[in-house]
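Enquirer: requesting a structural model of the entry that follows:
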Amino acid sequence: MDRENNSIKLAQWYNQVEKSGLKAFNTITNKTQLNYRTVLNYFNNRSTNASTESFNAKIKAFRAQFRGVKNLEFFLFRLTNIFA
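Expert: Okay, here's the model as predicted:
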């Protein structure tokens, strides 16, 4: 499918959700509307930011393990050694 066709299908989905009147979909429709290019990129390229999100979670867990960061330079050094 091409980008234009995917864009039309996404707009149709958005309209159907809006017509349904279900308030539970408000958050997802707002996020989809704000990030529609990224959503369309997934369907065109099958690419996601899952690896970035996973790496971010590892950094947060690492930071929480040591209860915060006092020396940013040393923190970045440790991150580089562990995850690079």
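Enquirer: use CA for all of it now, contacts and neighbours both
Expert: OK.
Enquirer: give me the most central residue, the chain.
Expert: Centroid-nearest residue in the chain, with Cα atoms, centre = their mean: N49, separated by 5.9 Å.
Enquirer: so who does that residue touch?
Expert: Residues near N49 by Cα atoms under 8 Å, 6 or more residues apart in numbering: none.
Enquirer: who does the longest helix along the chain touch, helix- and strand-wise?
Expert: Ranked by residue count and defined by DSSP state H, the top helix of the chain is helix 3-20. When contacts are defined as 3 or more Cα pairs under 8 Å, 6 or more residues apart in numbering; DSSP states H and E, helix 3-20 packs onto helix 36-45.
Enquirer: the structure of the following sequence is requested for comparison with the preceding one:
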Amino acid sequence: KGVAFTKLAHWYKQVEDTGFKAFNTVANSIQLNYRSILNYFQNRSTNASAESFNAKIKAFRSQFRGVKNVEFFLYRLTRIFV
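Expert: Now for the predicted structure:
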């Protein structure tokens, strides 16, 4: 985790030194979330399964052009995805 922190800091410094404005958004996101990013190197786990499930929920919701009955929507989600 310490090595990853050092490499991430060097990368961030290099991005700053280049002056490319296109990298500012990425660099700012990494700066705000570096602790979560570095946690990967501690236990080698990601939130990929949660992101995948979230994408499935969004796709399901978009099929029906919004949600009017939240209780029924949650019921359908549990029947389909759980």
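Enquirer: show me what the residue nearest to the centre of structure 1 lines up with in structure 2.
Expert: Aligned by TM-score structural alignment, N49 of structure 1 pairs with N47 of structure 2.
Enquirer: now that match: how far from A55 of structure 2?
Expert: 12 Å (Cα to Cα, to the nearest Å).
Enquirer: ditto for K1 of structure 2
Expert: Here the criterion is Cα to Cα. By it, K1 of structure 2 lies 29 Å from A55 of structure 2.
Enquirer: what's the local residue count around N44 of structure 1?
Expert: Residues near N44 of structure 1, counting by other Cα atoms under 10 Å, number 13.
Enquirer: could you count how many residues lie near the corresponding residue of structure 2 for K19 of structure 1?
Expert: Taking TM-score structural alignment, the alignment pairs K19 of structure 1 with D17 from structure 2. Residues lying near D17 of structure 2 (other Cα under 10 Å) number 9.
Enquirer: same question, N41 of structure 1
Expert: 14.
Enquirer: for it, what are its contacts?
Expert: By Cα under 8 Å, 6+ apart, N41 of structure 1 lies in contact with S47.
Enquirer: any idea how far K19 of structure 1 is from it?
Expert: Note on N41 of structure 1: its distance to K19 of structure 1, by Cα to Cα, is 26 Å.
Enquirer: ok, now I59 of structure 1?
Expert: 41 Å.
Enquirer: the counterpart of F73 of structure 2 in structure 1: which element?
Expert: Matched to structure 1 by TM-score structural alignment, F73 of structure 2 sits across from F75. According to DSSP states H and E, F75 of structure 1 maps onto helix 72-83.
Enquirer: run the chain-centre distance for that helix.
Expert: 24 Å (Cα atoms, centre = their mean, to the nearest Å).
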